[in-house]
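> Have a look; sequence and predicted model below, questions after that.
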Amino acid sequence: MKELIVYPTPYLVKQHTAAQLKGKQGVTGEYPVTYEIFIEKCIKDNIASKTFLGDFKKNLIIERIFRKLKKQNKLKYFDTPRPGYIHRIGEVIGELKQQNIDAETFENIIDEKACHQDISILYQTYQDFLERNQFYDKEDRYILCKKHVRKSKFIAHYDTIHFNEFHKFSIIQEKILEALSSKVKITDSDLTVNMRQVKAVKAQNRRTEIINLAHVILQDLQDGLLPENICIVLRNRGAYENLLLDIFDEMCIPISLDKQAVLLQNPFIKALLRLLFYGELTDYFSEEWAKDSSASKPISEWIADLENFLEVQGYPEKFCHIHDNNLAVVKRDIDAFQSLQGVLTELNETDKMISKEAVSFTDFATVLDTHLQSCVYSYSSLKNGIWVIPPAMLRGLRFDKIYVPGMVEGEFPRDFRPDWLLKDKDRAEFNRKGYKFDTLDLLLERERESFDFLISSSQAGYFSYPMILEDNTSLLMSIYLEELCQKSAATIENVRFESVYCGKKLENIIAQERGVITGNTKQRLKEHFCNTPFSTTALNMYGECPYKFFLARVLNLSPVEEEDEYTAIARGTVIHKILEIFFKRHREKLDAAMLDEYTNDIKALADEVIKNYNLQDSFAHPLLLEIEKCGIITNIVNYLAWHIKQMGDFVPAFIELGFGYKNDFSLHFAPDIQLVGKIDRIDEDSKGRLVIFDYKVGSTPDINKIEDGTNLQLPIYIMAAEQLLKKTVAGGVFISIKKGAVDNILVKDDEDLPFISRRRKKGILSQQEWNHMMEAVRATIRTYVDDIREAKFLLNPKRCPKVDVYGSFCDFTGICPWEGED
């Protein structure tokens, strides 16, 4: 049965995938997707001839429609297209689509209020524009999915689709589930309060609150909590973002939070607008823009003039000179410049979509200013570290401990204001007709539900709130925290600024054995690695560099990848799966006369496997997919040709032989060390000799890497196979898919294997050498695991791309302090 798992948030996908890759589960099973990715895959064929319209362009188009309808005297309620009007109208249209209400239905359910009538005509005109021009917006994706999901090629691959941790569905989501009918299975975790340890703190102000939070997290990390198992929960990101980033950076605590700001707050953008409106010269602009301010021309032409002016001024390279190569500030302004370019591109494309209406320079500057007000840009990249997420995103997640600052009335629960466009009583009336519009009561219920997600996500929670704001306004503790403290009998600690700010306390916490793992953490790590099975990949990584193992397997750091990105790992998975299926179908000796038939089999398998892993969308263009597919097929067919010529009477006996997955597995010499692995193929000849084969898409390790302890795969597989099958194994071989032949080997000298050239010396061992090699590997495994359990993660690599570019790979060169031996 082929199953798909769909989650509402990317955090659930990440946590699921981390659990899937951890321990005995290896990398088997279906990879989950977010709801948004699910929608995209379902409608892929239906949007091929359409153009997507993002929120920015959507609001630009609504503004143009608004102006046109106003000139025609068709709007009775709205007067001028203020930015707040346009943005809110766009949100209401999106909300209507989420309720599965099209423009005609909305016209039929509203009353005679001028406000509703204006929204109706704006909605209908906007939707007519989309359909006429083959555009679709974000909410249209869900409507398209509802209409076409039954015939989706993507859905046809699956017998069951699990929708996990949604808890509640919108109207349009319910319609999609109805269309999927019997394929749907819905699973939600229990929201029973799981929190047994509650710590509550009342801080003097927000800065005191975050400094104290940093102290607490540092102590918890020293006591053995792991960064990936804790989480900071923010209901009001705007009030805490800068404080968290600055204080946690100062105290060397990694958090996963990018710096965001309104584009208008950037100094470069401010200087540009002052130049446009007032002709003011600054460090950014030392000369005026030579233009004819009295001229009228299309926005696209004004944009071309502005872009040319910025290029002549030397941007973006000029930022380096202005800021004297201060990289942080240069990056901030370059990010803002790139965001400005994005805004200009959107304005330009929208102007061409609708009409090239001539406007004055002042009107162009006003339009640009208006749309810059709604733009947010990130000027620091998202880093690996402790997650910082809003409470609504906690649904279904599990952590050892959570930390929740900002527990004040008006922020959590939020003080919602009535909607001025679709009033609360109107929303309630619509809901009596069977819809699910947000009302103030429903929004407060959702806030309570978010808090339920929060207190069910962990057994331990740290909560805090400030007593006063920066302007000395007093704040009240959240009713949610008050109730939680009453239920858990927790007292509230009072923390003042002078008790937490730097001084000896902070210096001691940061300076105390910097880079040294404390006793409590060592004990936690020992317990963890005594109960965790080791793969050959993990042992090889430790052999290459203990610090690399620490970053990848203790801190669980990994490079940021797009959800649908086609990686080298994905390519390897495809090739392994094709070969697995092929040899399961062809366990007999392959015939050279049937190579063309085998080639057709491989072509069909390539299509099938790529489709089953949903990798088609990972390529920017179908031609790139065909090029990649052709390369894979060619490599495999070349290998099969070699296989037919060189393998003698060896035929597949075992394919994908796994150990340590369903049941615990350890080698006899070390019963306390659990191992996990999967052997690609074991072949047997007429004499009963067994040989292990492992496919490698990239380079293949040679015997030198076995000897220096940086690749123990073949010896471990040989020992595991002999123990599982109770038969002697003649050797192990790496097959280079790129070369289409056996590459590096580890075999016994007296076996005379048909696919091993007698001229070859490297990797062919006498029985004495073989025994010595296996004994050395056993000793290495014992040493590595003992050192891991003792938390010995020295910065002392045997192989590192910083000094051995072609001999190794590492994801962490950008953050690793090692620069080679003197």
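Everything's here; your move.

> going forward, measure contacts and count neighbours with C-alpha atoms only.
Fine.

> Mind giving me the packing neighbours of the top helix by length along the chain?
In the chain, with assignment by DSSP state H, the single longest helix is helix 327-354. Counting contacts by 3 or more Cα pairs under 8 Å, 6 or more residues apart in numbering; DSSP states H and E, helix 327-354 packs against helix 55-71, helix 267-278, helix 299-312, helix 318-322, helix 361-372, strand 376-378.

> If you count contacts, what does the shortest one end up packed against?
Using 3+ Cα pairs under 8 Å, 6+ apart, the elements in contact with strand 376-378 are strand 260-262, helix 327-354.

> Next, the angle from the last one to helix 267-278.
Relative orientation of helix 327-354 and helix 267-278, computed by axes from the mean of the first three to the mean of the last three Cα atoms, to 10 degrees: 50 degrees.

> Got another one to weigh against that:
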Amino acid sequence: MSLKMIYGRSGSGKTTIMYDLIKKNLEENPSSNHIILVPEQYTFRSEQKVLKDLKETSIFNVSVMSFNSIVKKVLNTVGGSNHDLVSETGKTMLMTRALFNIKDELVYFKRVSKNTGFIELAKELVDQMKRFDIDIIEFEKIIDNLDDIELLQKLKDIKLFYSEYNKELSKNYIDLIDEANYSLEKFKDAFFLKDSFIYIDEFNDFSEIQYKILEKIFLYAKKTYISLTIDVEDRFNDIFYITKDTDNKLSKVAVESSTYIEKPIIIKDETPKRFQKGKELDHLQKEFFKYPSKKFIKEPSNIKLYRAQNRYDEVERVCTDIINKTREDDTLKYNDIAILCRDIESYESVIRSVFREHDLPIFLDKRLPIDGNLLSLYIISLLEMVVYGYSYENVFKLLKTGLTKMSIDDIHILENYILAYDIKGYKYNEVFEYSYPNIRDEKLNKIYMDKVNNIREELILIYNDFLENIKEKITVKEKVELLFIHLSENEIFEKTYKDIYIDESIISKKSEGILKEQEEVNKSIIEIMDNFVEVLGEDILENKDFLSIFKAAIESHEAAIIPFTLDQIIVGDVARVKTGRIKNLYILGANDGIFPRTIRDDELLSDKDIIKIKEEGVEIGIDSRSKSFYEQFLVYTAFSTASEFMWISYAASDIDGKSLRPSIVISRLKNIFINLEEEVYINPYEVQNDGIESLDSRKGSFNKLIHEMRRDIQGEDVNPLWGEVYNYYDNNPEYKYKLKIAESGLEYTNQVKSLSEESANKLYDKNLYLSVSKIEKFSECPFAYYVRYGLMAKERKFYEMTPPDIGTLMHSVIDQFTEDIKGIELGISSLDKEFIRESVDLLVDKEIEKNNLIYKSSPRYRYMGEKVKKIIYKSIDTLTAQIAKGDFIPMFNELGFGVGSNLPPLAIDIPGEDKEALLMGRIDRIDVLEMEGKSYIRIIDYKSSDKNISLNDVYYGLQLQLLVYLEVVLKNWEKLVSNEAIPGAILYFRMDNPMIKGSLDLSDKEIEIEILKSLRMKGMILNDAKVIKSMDKDMEGYSLVIPARFRKDGELSSASKETILTEEEFTILREYTKKKLGLILKEMVKGNISIVPYKNKDLTPCRYCEYKSICQFDTKIKDNNYNNLRLFTTDELWNNMQKTKEEEDGKNLD
């Protein structure tokens, strides 16, 4: 029994000496067992090394083991425990059950004990306590001696779940640490250890249980060799703090087990074997942690420092460097290269994406979390449906995994309906009867309703049985069986592979890694279900607890992935990856707080807690000081990994553009290598490489080709080399189609061409049936009109009340109210407020019952319904007051014009076209004043928002509605009134319940006057004092009803030429409106669908346009310009429109 230590710095040849000793001992002791003991993650590479380095020697008696495997071999040889070994998933389930059992006893952790994150932290702390061999009796003594109240509460809770967990575990199971403890007494009977040679390599430290196993190995093995990374001559360097501490503990174990400690092997080579080709790397690992350090004067050729713009650029440049180096050196294989980060999570997705793009094979040495996998999402969503029923989130989270039989189109059809009517729960089992959202055509609506109900039936057919069968009061085993049957019958496992295979039997080479990962995920899900049955099988859990434990198991489970080929670039965390012999190393993410990592208190016991407990004589964890030494040691380990070349880089900004600082190791590196140049980000497309060196991988070169094609289009000089590259890709079946897409993309502009004559004719028949609002939409932006009314694209309807919905409701109620009171002899002005209030309540409730059930769906919407009632009541109350103040009498409400309406459509000739447009619409209210043998017409349009008429907007065709209504009435006046019809006014009335500003002592009369002022109608009125007085008989100065004012001399104020119009000006406006309509319609039928929104100062329809994500209008893009409207003065507008009228009059004379 003897122990021989091997000391040396990284790269000094410790492993080489170890294998030389194996060869020597194999020759001298061929019948003895030779066991190489390495960390778990290093066993595969060690087995490869044994086959390679010991091939000429008898290796039948050589075994590569980890601590776990040596324990298993002892127990398999001698006889193990009667308990089954619990998996990590099983431990999560047991911890969940343990915490549930003691939930009422917990104090400090009571509120967080059900959180998945806490379950994992509790499990890790229990494992840590076992690794440190914590005796529960000693733990209780600490609790008795503590005076720190907060820590005392923590430890009492920890003792509770530690004890409860072990109680649950001991019923049927044993974990790895307990198994190791159990095996200790068995080592003496393990014959394979007797007179064996043990070689322990690649460790820096050991846990308490591992020291106990080492004690047994020292006792029964013939000779034990252990290598440690220590520079024995450098006594004062803290970098070896961890390994020196390990060495002291090993010596103590050896003494206690009466093991003879031989003279160690100390490697003192000036230049270690690893760095024979990398002198700078040798200098780096020797001097980096020395103070003062020796400077390296020459410009280093084996070390490169790069400051990247961001992580994507950082990884992109690494790919380019790897491609160049493997191209320059035929002997450099991918498995000679490693990429290390200290924050692999931040780089993982970028590395996968960029390396795939460059066709570089990588093996990510990291256990794969399965909680984001589609299969995991499907199962969790399914179980959430069990607990919470058919809710939108659960149903569509499940359907959108793509693992169901439902097509994506069917999912969208169902989703639109569910969102529009807030369907949930039992409603899924009832036939959907409400009309399909945004479809008014009855035939088309029936098609969609049949379709959505068929989809609904398909959905409940698949899931109802499962949801009904998985009862609360059945065992966990029965629930798991039901889940497995559902997954099998619906071929869910098979569907996880559907996007990986090219067809049923062929898989693309690029997808091999993805296939392996999915296979491991599927195995993991089966393993979780097996663990459920094994650990909790006979328990009866409520479905919400079943879901909670399943979710915790999935979130904590990580699948082990093994390399599917040997020649791959290894990628991983500095702390985990054991790289073996690496020629070229790339260290990414050398940023402040990341490399080395900042020590944080993110565990159940803080650093302060750990130190306090240590002072009481019990070691329960690693304190921040030791963690800091560990981080320094990782930096040293990384810097001494490569034998020939090392790249180190950092990102200047994160994904959001926030600046990042370089790590302290960067400044230290520059301080030692005084001529080390820091390369900085340069746009690769701005660097013109004329030679073949500009080409790297097929994908990378393809991207560069596209850039050169863009330069060529812009008229820049391009190297003829790129013509040959173009021909290569054009003749490559894999890239030919991609090249064509790229070419079309280079010619891309979001601006659209006009519709062909054939398409325009299909869209616009011989006679166009249009509303004025559609024409105004075209004037705002032709493309928006085309998308809305040509393509019939509509925003998804949600189960919510929008301003247009509220406006429609208010319109409907006011129209019905005015219709209902037609028979009242004294008219609307005679109605009292109570009658109006009761009528409004009745009509709103009736309308809600018929079309707007959403108002009953929640307290918020019920409140909104009451608010709408108040607005309508106040609006009608104001309307009655306005009518009462004048002599105009409401004659018509909701008067329609168009095919099948009260009045015929308004026909508009389209210049130069053999077509005419027929305008249709509905006029909210027409008031009439009979005076002096003439009928004065007042058109009123109800609006739910504030609106006025602008002559500029009329001029540009943006506001034609009221003028079209006026034209329709005047053109058909004989059908409506007995006398000649004269335009009296065109006005907007805003429906609102305004807030009145003023003192608290305002009288009712004063409040009423303020409300009338606030809701004063806006628009244009005839310049006739009698007519104006007939709209507001009490008018003195400013009118409370219309936008007019009398001066003190009794004359009308001429303050606004846009508001007070003569009869001639009304005629000019009417004639101009018809002319403008014809010009707009001409552009429409010509197929103009250009993306040219208007702009009036800062006002543009793009601000609220629902189609801006389609057109992607941006003035920075070529051919993207606003239709900037010149704002004319009122006089200029009247002159321009007068000319139009005179032109029309001249044509009529001709």
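Arrived safely, thanks for sending. Worth saying up front: this structure is predicted, and the values here are computed from it rather than measured.

> Superposed, what's their TM-score?
After superposition, the two chains reach a TM-score (TM-score structural alignment, normalised by the length of the first structure) of 0.56; 507 aligned residues with a Cα RMSD of 3.5 Å.

> returning to what we had before: reformat the helices and strands packed on strand 376-378 of the first structure as CSV; add distance to residue 521 of the first structure and mean neighbour count.
Below are these laid out as CSV (distance: least, Cα to Cα, whole Å; neighbours: other Cα atoms under 10 Å):
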stretch, distance to residue 521 of the first structure, mean neighbour count
strand 260-262, 34, 15
helix 327-354, 34, 17
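
> Residue 145 of the first structure: which of those is closest?
In terms of Cα to Cα, the element of these nearest to residue 145 of the first structure is helix 327-354, at 25.5 Å.

> what angle do that closest one and helix 361-372 make?
Going by the same axes, to 10 degrees, helix 327-354 of the first structure makes 120 degrees with helix 361-372.

> Output the helices and strands packed on helix 327-354 of the first structure as CSV; include the columns mean neighbour count and distance to residue 606 of the first structure.
Formatted as CSV, those follow (neighbours: other Cα atoms under 10 Å; distance: least, Cα to Cα, whole Å):
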stretch, mean neighbour count, distance to residue 606 of the first structure
helix 55-71, 18, 38
helix 267-278, 17, 50
helix 299-312, 16, 46
helix 318-322, 16, 49
helix 361-372, 17, 47
strand 376-378, 17, 40
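
> hang on, the earlier thing: which of the helices and strands packed on strand 376-378 of the first structure sits closest to residue 120 of the first structure?
That would be helix 327-354 among these, by Cα to Cα, at 20.5 Å.

> what's the angle between that closest one and helix 55-71?
Using the same axes, to 10 degrees: helix 327-354 of the first structure against helix 55-71 is 40 degrees.

> Okay, angle between helix 327-354 of the first structure and helix 299-312 too, please.
Going by the same axes, to 10 degrees, helix 327-354 of the first structure makes 160 degrees with helix 299-312.

> Please, where are all the helices along the stretch 751-900 of the second structure?
Ranges of helices within the stretch 751-900 of the second structure are 757-763, 772-780, 782-785, 803-820, 833-851, 859-884, based on DSSP state H, counting those that start in this stretch.

> Please identify the most buried of these.
Among the helices of the stretch 751-900 of the second structure, helix 782-785 has the highest mean neighbour count (mean count of other Cα atoms under 10 Å), at a mean of 24.

> residue range for it in the first structure?
Per the alignment by TM-score structural alignment, helix 782-785 of the second structure matches no residues in the first structure.

> Distance from that helix to the middle of the chain?
31 Å (Cα atoms, centre = their mean, to the nearest Å).

> Residue 228 of the second structure is in what secondary structure piece?
strand 223-229 (DSSP states H and E).

> in the first structure, what residues pair with stretch 1021-1030 of the second structure?
Against the first structure, stretch 1021-1030 of the second structure falls on no residues (TM-score structural alignment).

> quick revisit: among the helices of the stretch 751-900 of the second structure, which comes closest to residue 241 of the second structure?
From those, taking Cα to Cα, the stretch that ends up closest is helix 859-884, at 64.4 Å.

> Now do that closest one: distance to the chain's middle.
42 Å.

> Repeat that for stretch 350-358 of the first structure.
Taking mean C-alpha positions (Cα atoms, centre = their mean), stretch 350-358 of the first structure and its chain are 37 Å apart.

> could I get the helices of the stretch 751-900 of the second structure as CSV with distance to residue 349 of the second structure?
As requested, these are exported to CSV (distance: least, Cα to Cα, whole Å):
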stretch, distance to residue 349 of the second structure
helix 757-763, 45
helix 772-780, 44
helix 782-785, 38
helix 803-820, 43
helix 833-851, 49
helix 859-884, 43
